[in-house]
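[1] Prediction below, plus the sequence it came from.
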Amino acid sequence: MKRIVATLAVLLLVVVSVAKIEKVHLIPFSHQDIGFTGTQLEVESYYVQMYNDLPDFMESFPDFRFTVETFWQFECWLKSSPEPDLIELYRNYAREGRIEFGAAYGSMHTGFANDYVLSKALESSMNFARESGFPLTVCLMNDVPGYTADLPDILAGSGIGYFMSGINDAYPPALALEESHNLFYWEGPLGKRVLCWVSKDSYAEGYFLKSPSLLRNYINNLEISGYPYSDVAVMVAFDNAGYFPGAVAYLELYRGWDDNTGVELVVSTPYQFMRTMEEKYGRDLKVYRGDWSGWWEIVKSGGPYSAGAIRRVQRFARELDGDLERVDPELKSSMDLDLVLYGEHTSTVTAGWPGKLTLAENITSNASVVGFATDAYSTLERLLKKMRDTESPHELFLVSLRDGQYHVEIPAQVREGESLLLEIGGEVFAGHAFSREYRDLWNVHTQGYYFLLPLKKGLNSATLKGYMTETEMKTDFDKLTRLDWRETGNGSINVTVHRDGGSDLHLDLCLESYLTGSPEEFSQIDARISSYERSFDGLKEVVTLDYDDRPLSQIILTAVSHGGLEITLVVDRTGLPKVPYRDHSINYVLSLGLDGITGLEYMGARSFLKIESELAGARPPFIPFDSFVILDRSGEKTVLASRQSFSFNLDGRLRFQLLRHYTYSATSDCGIVPLGENEPGAPDLLTFSFYIDTLENGGFDRAVAFVDTPFVLPAANDEER
C-alpha cells in the first residue's frame, strides 16, 4: 500500500511539473545550403528571385513574419541591384519587426574557423542593421550538429544575446541535454553568455507539420513528454526552399487554426520568441559550459591543401588585423569574405550530395570552394607586399605574427660549400642550404638557405650580405638533439629524441586509413622504406625516409637544435586507391604512439578546451582543434602542433586526420561515375607537418613559431643571389 501511495505521489509531481502549452511560435525562414541543391551561382540566383518575390506575399498578408536566417542569401539579392524603394521596404519591415535578420553570414563550422573568422561572419549583417536603424539580437546557425565552446563569448562580445539552432536531426546525441527542445544559458570560457534555444528535431521540424491535426499531435506529445514551458517555437524551413514552407504554414496552419483549442498560434520571429522565454524563465534557467563541435568539420579534409591555406591565412588575418586594414581596407575585406565563405558549413570539397548535382556542377562546386582558399591566400600575399615601403636589390622583408625566434627559409641559388649571410637588426646570421622535392604553404621554396632569426611582430627588414665558406662558420654541434629511429614493420617507425637535462622522448608513428563509415576501424598502411638519408648542420638533424609504396612517399624527421621534433609526411595523391562508391571515401591519419598520456587539452576558436563538456553528449570520432594540443604525460606537459591537420582522435593512440579521398560521385546526369580531380589545383605531393616539443615543462613558444612561420617577401633582384 505504501508503495502504491508513493507511486501516485510521484505521478502527481510529474503532472504538476508539466506546463500547459499556451502559445506556439511559427518561425518561417529559408535554410541556406550551397552545393547540396545547386552550385554557388545557382543558389545565389534562387535567393535573388526569392527576395524579389517575398514583398508581394508580405503585403498580401500583413501578419506574416519572415526571418533572414543568414546574411549571405540576402546579400546575393542586394548585389543584384534592386530598386532603392524595395531595399527601403525591407528596412521598414525590419524596423517594424515583421522581418528579422539573423546575425551570421552563414551557418559556420565553428570548430574549424578561429575567433577572427567567426567575428567577421557577424559583420555584414551587423553593418546592414546599423545603417538601416534596427537592432540585431539573434544569431541563427542551423543544420550544423554542434558548436565550439568559444561561440558564446564571440556572440556576446558583438552584442548578440540570443542563439537559436535547429541541428541536423541525424545527430541528436551531439547535445547531451534531455528532450527534443532545449532552453539554456551557454557560457563561454571568458564568462560571457547567451540564451540558447536548440531543437534536436532540426530547422525543418515545422516543414512536415502539414495540417492543424499534425500540429495538435505535436503539441500533445510535447506536453506528455514533460515539456516545461508555456511557449514553444516551431522552426519552419527547408534547404533553399525560400519562404514557401512558411507561406504554407501560414495559410494551412495559422489561418486554419481553431482558437478553441486553448493554444494560441502566432507567426513569429526568433527575437519575439527568445525575449518571451527570457522574460518568463530567464531567472531560473541553468547555465552550461563546454564544447560540442566536431561532427562535420572533418569534411574540410576533403580539400586538405585548401584547408591548410585557410588555416594559415586566418592566423595572419587575426594577428595583423589592424596593419592589413590600414594597407588596403577593400582588399582585406575581400580576403575576410573568402575566409568566412570557406568556413561556412556547405563549403566543402566532396563527391556531392547523391543525385543532386550533375558531374559538371559538382566539379564546379568543388572548384568554387578551393577558389575561396586560393583567393584568400593570394590576397594575403598582396596585402603583405603592400606593407613594404621600399624595394632594393639586396633587401628583403619578413612578416612575423609576434616577437620570437623563427626558422626562416630564404630562396636562393645554393652554392656548394658556402652559406648565405643575412643581416637583420644590425646582426649577421649564416644560413644553411636546403633542397627538397616538395613544397607547401609554409615551405614554399624547393631550395635556398634557412636561418634561425630573431624577429619582431610585423614587418622586418633584412639585407643580403653575400656568401661565405662553411669553414668560416662557428657551429656548436653539442647543441644538436640526437635523433634515433628504427623500422618496426609495415611502415611503423620507432623514434627516440635524446634530450639534455631531461628524459628522452619516445614515440612510434605510422600512416593509417579508415573508411568513412567505420572511423573506429584503423588499418595500418603497409608501406616499406626503400631508402633513407641523414644530414646534420648547426640547426637541424634531418632523417628522410623514402617509400616506394604509394600513397606514402616520404616521412621526414627533423630534430631542431633548440629542442623539438618535426614530423612531415609527404603523401602522393596520384597513388591514392580507388574507393568503391558504397564505401563513400577513404581517410588517412597520422597515428602516434606516446606513453603516459593522462590528460589532454586542445585549442578551440579562441581558448584551450577539454574533451569533457557539460553540453556534449556523444563526442565525434575526430574532434576539431586549432593548431595546438597539450598532452599531460607523466607529470609534465607535451605540446603538439599541427599546420595542416585540424582534427584528432585519442583512443589508445593519438591520431590526426590528414585527408579524405573520394573516387566516385553519384550524379544526377551520369549515374555513379569517377569524380575526377578530388581537389582541383592541389599539388600531387601533399605535405602534413607536426611539431612535438622535447623541452622540460613544454615548449609552447617554439610550437607557435612552427605554426606561424613568417612570410618571406624576397629581394627585388633575385638574380643577385
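    Looks like it came in fine.

[2] drop to CA atoms for contacts and neighbour counts, all remaining ones
    Noted.

[3] F608 and E601, how far apart?
    6 Å (CA to CA, to the nearest Å).

[4] And the top helix by length along the chain, what does it pack against?
    In the chain, taking DSSP state H as the definition, the longest helix is helix 359-386. When contacts are defined as 3 or more CA pairs under 8 Å, 6 or more residues apart in numbering; DSSP states H and E, helix 359-386 packs onto helix 304-319, helix 321-327, helix 329-343.

[5] Show me what the helix or strand that it is followed by is packed against.
    Moving toward the C-terminus from helix 359-386, the next helix or strand (DSSP states H and E) is strand 395-400. Counting contacts by 3+ CA pairs under 8 Å, 6+ apart, strand 395-400 packs against strand 458-469, strand 711-713.

[6] by how many degrees do strand 395-400 and helix 304-319 diverge?
    90 degrees (axes from the mean of the first three to the mean of the last three CA atoms, to 10 degrees).

[7] Tell me which of the helices and strands packed on helix 359-386 is the most buried.
    helix 304-319 (a mean of 22; mean count of other CA atoms under 10 Å).

[8] which SS class is the residue nearest to the spatial centre of the chain?
    In the chain, the residue lying closest to the centroid (CA atoms, centre = their mean) is F112, at 1.3 Å. Following DSSP: H, G, I helix; E, B strand; the rest coil, we place F112 in the coil state.

[9] if I look at it, how far off is G146?
    Taking CA to CA, one finds F112 at 12 Å from G146.

[10] next one: W485
    Taken as CA to CA, the span from W485 to G146 is 41 Å.

[11] Of these two, give the one with the bigger neighbour count.
    G146 (29 against 15; other CA atoms under 10 Å).

[12] follow-up on the earlier one: could you give me the buried positions within the longest helix of the chain?
    359, 361-377, 379-380, 383-385 (16 or more other CA atoms under 10 Å).

[13] Please apply the same query to stretch 208-221.
    Quick answer for stretch 208-221 (16+ other CA under 10 Å): 209, 212, 215, 219.

[14] Second structure follows, compare the two:
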Amino acid sequence: MDFNAESTVLFRRVNGSLKQIIKIDLSGEVPEKDNLELILNIRDTVSKFDLRDQDLKIGGQPSYYIEVPEIIEDVSAAAVLVHGGSKTEKELLLKKRRRWEVHLQTFTHTDFGYTDLPSNIPGEYEKFLKEVIDYCDETKDFDELSRFRWNTESGSWLELAIKSISDAELNKFVDLAREGRIELQPFYEPHVSEYYDEEILIRSLYFAFDFARKNNLKIETAVATDVPGLPWLLPQILNRSGIKYLTTASNTYMAKPLDIERPFYWEYLDGSRVLLYEADRRFQYQEGPMLGFSSNYIEALKKLPVYLLDLEKDSSSFKYDLLSLRAPGTLGDNTPPNISMSYIAKEWNNKWEYPKIVVSTFTKYFKKFEEKYGRDLKNFRASWPNW
C-alpha cells in the first residue's frame, strides 16, 4: 500500500508548544481489524502515531491527521506505515508553511436592479443596517478578532440605509463607526468606470465625506467592485482626498484581469499613489461565501486550508501571509449581513493558532499589511483600462 504525507497550514497550541498538522493519505483501504501506525523520523526524532486513534477531524475529510512540531524549514522525513503484518517505507518531503492571518471584510455589493426592482432595494438596506447594529451588539463581548464588523462599500448604500431610521439608530451607527466596528468607504457607487471624467470622480466622493465630516469620522479606504476597468486619475483623486488605500474586485466576465502580483502601489503621473489590493480573480468579490464563511465552521475548515495551501504552492499572485477576503453575507449582490462569520471566527480561533481569522475592516487590514510589507511592494505607473 502506498501513502503520502503533506504539511498543512493548520497549527494549534498544545501545552504551550506550537504543533503543525500533517495530512496522511492512503492509496487503499486497510481492514478495520488491522492495526494502522505511522512511524516518522524527522531530524533523528522518531515518533509513532496510531492512526486509528487520532482525534483530529478536519472538516470530515477522508484522511488521517497527526501533529508534529512546527516545520520551520523544508525537511526530509523517513516514514514507515505499518498495516496488518506489512510495512511500507517511504522518504517524505515536509514543507514549511506560512503562519496565515486571514481578514474577512463583511459587506454587501450595491447593485440596483440586479437582484430586485430598484424601488425595493432601499427598504432592504435599511433592514440590513439595523441587523448590522444588532450583530455588533450581539458580539460586543467576543474577542477582538471575532467581533462583528461592517464595511459600507458605497455612499449610496449608506444614504439609503439611514434614510428612514430613528435618531437613536443613527447615533448608534455613528458610535460604532467611531469605535472601528463599522467603516465608511467613499465612492457613491462602487462601479467606478474608466469612462468617468474628473468631475464625476470627485463628486462621487461628496456624500460619504460630507457624512464623515458631520460625524467626526475618517475615510481611509476606497472600494471598487465588479468593474472591468479603472481610470488612471483615481490614485491622484484618492490620495489628495486623504485616502491611502483602494481595494478592487474585477468583473472577469467582461474583461480579463492583468496577471499582476498583488497587492501593489498604483501611481499617477504626478506621483500620487494608493496601495491597491485586488480580490482573487477566481472568486471576484465572493471569496468569503465561496470558502464556507457564510455557512458554518465545518465548511470553512473544509475549504480555507485547501485554498491557502493552493496560494502557497503557486505564490506568483500572492506571496504573503496576511490575506484579505471579501465576505458578503451570501453569494450574490445586495445581500444581508451574516453574523455566522463572527461565530465561525470565534470557534476557529479557539481551536487553531494559525491561520488566525479576523472579522475586519478594509483599513484595519491595509494598515497592518502596509506596516509589515509595504516596503517590499512593486509600484506601477500606468493606465489600467479593461483590467
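    Nice, I can see it. The structure displayed is predicted, hence computed values, not measured ones.

[15] TM-score them against each other, please.
    After superposition, the two chains reach a TM-score (TM-score structural alignment, normalised by the length of structure 2) of 0.67; 276 aligned residues with a CA RMSD of 2.3 Å.

[16] Please produce a markdown table containing the helices and strands packed on strand 395-400 of structure 1, extended by distance to A204 of structure 1.
    Shown next, in a markdown table, are these (distance: least, CA to CA, whole Å):
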| stretch | distance to A204 of structure 1 |
| --- | --- |
| strand 458-469 | 47 |
| strand 711-713 | 46 |
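
[17] Can you tell me which of the ones you listed is packed in deepest?
    Of these, strand 711-713 is the most buried (mean count of other CA under 10 Å), at a mean of 21.

[18] In contact with W100 of structure 2: list those residues for me.
    9, 321-323, 354-356 (CA atoms under 8 Å, 6 or more residues apart in numbering).

[19] Please tell me how far the longest strand that structure 2 contains is from the chain's geometric centre.
    Longest strand of structure 2, by residue count under DSSP state E: strand 3-14. Between the centre of strand 3-14 of structure 2 and the centre of its chain there are 21 Å (CA atoms, centre = their mean, to the nearest Å).

[20] Would you mark the buried spots in that strand?
    Buried residues in strand 3-14 of structure 2 (16+ other CA under 10 Å): 3, 5, 7-12.

[21] so where is the very next helix or strand once past that strand in structure 1?
    As assigned by DSSP H and E, the chain's next helix or strand after strand 3-14 of structure 2 is strand 17-26. Under TM-score structural alignment, strand 17-26 of structure 2 corresponds to no residues of structure 1.

[22] Then stretch 223-240 of structure 2?
    Using TM-score structural alignment, stretch 223-240 of structure 2 pairs with 140-157 in structure 1.

[23] tell me how far the ends of that stretch are from each other?
    16 Å.

[24] now swap in stretch 161-175 of structure 2 and tell me
    16 Å.

[25] contact partners of it?
    122-130, 133, 182, 215.

[26] Cross the residues you listed against strands and list the overlap.
    I182.

[27] Which members of the contacts of stretch 161-175 of structure 2 are classed as buried?
    Buried, going by 16+ other CA under 10 Å: 122, 125-126, 128-130, 133, 182, out of the contacts of stretch 161-175 of structure 2.

[28] in structure 1, what residues pair with stretch 200-209 of structure 2?
    Going by TM-score structural alignment: stretch 200-209 of structure 2 matches residues 117-126.

[29] from the chain's centre, how far out does that stretch sit?
    15 Å.

[30] Residues in contact with it: which ones?
    71, 101-106, 108, 110, 136, 154-155, 158, 314, 336-337, 339-340, 343.

[31] which residues touch T248 of structure 2?
    So T248 of structure 2 contacts 223-225, 276-279 (CA under 8 Å, 6+ apart).

[32] counterpart of F71 of structure 1 in structure 2?
    By TM-score structural alignment, F71 of structure 1 lines up with G155.

[33] Next, the residue lying closest to its match once chain neighbours are set aside: secondary structure please.
    Counting by CA to CA, 6 or more residues apart in numbering, Y188 is the residue found nearest to G155 of structure 2 once chain neighbours are left out, at 4.1 Å. At Y188 of structure 2 the chain is in coil, as set by three-state DSSP.

[34] Skip the chain neighbours and tell me the closest residue to P212 of structure 1.
    L253 (5.4 Å).

[35] did I read that right, that neighbour in a helix?
    Yes - counting by three-state DSSP, L253 of structure 1 falls inside a helix.

[36] against structure 2, where does stretch 395-412 of structure 1 fall?
    Against structure 2, stretch 395-412 of structure 1 falls on no residues (TM-score structural alignment).

[37] Can you give me the buried ones in that stretch?
    395-402, 405-412.

[38] for stretch 346-356 of structure 2, same thing?
    Buried residues in stretch 346-356 of structure 2 (16+ other CA under 10 Å): 346, 348-349, 352-356.

[39] okay, how far is it across that stretch, tip to tip?
    10 Å.

[40] now do stretch 406-422 of structure 1
    End to end - CA to CA - stretch 406-422 of structure 1 spans 14 Å.

[41] picking that back up, among the buried residues of strand 3-14 of structure 2, which one lies nearest to Y245 of structure 2?
    V9 (28.4 Å; CA to CA).

[42] what about the closest one, distance to D25 of structure 2?
    From V9 of structure 2 to D25 of structure 2 the distance is 16 Å (CA to CA).

[43] Go ahead and confirm N349 of structure 2 touches K356.
    Yes - assessed by CA atoms under 8 Å, N349 of structure 2 is found in contact with K356 at 6.1 Å.
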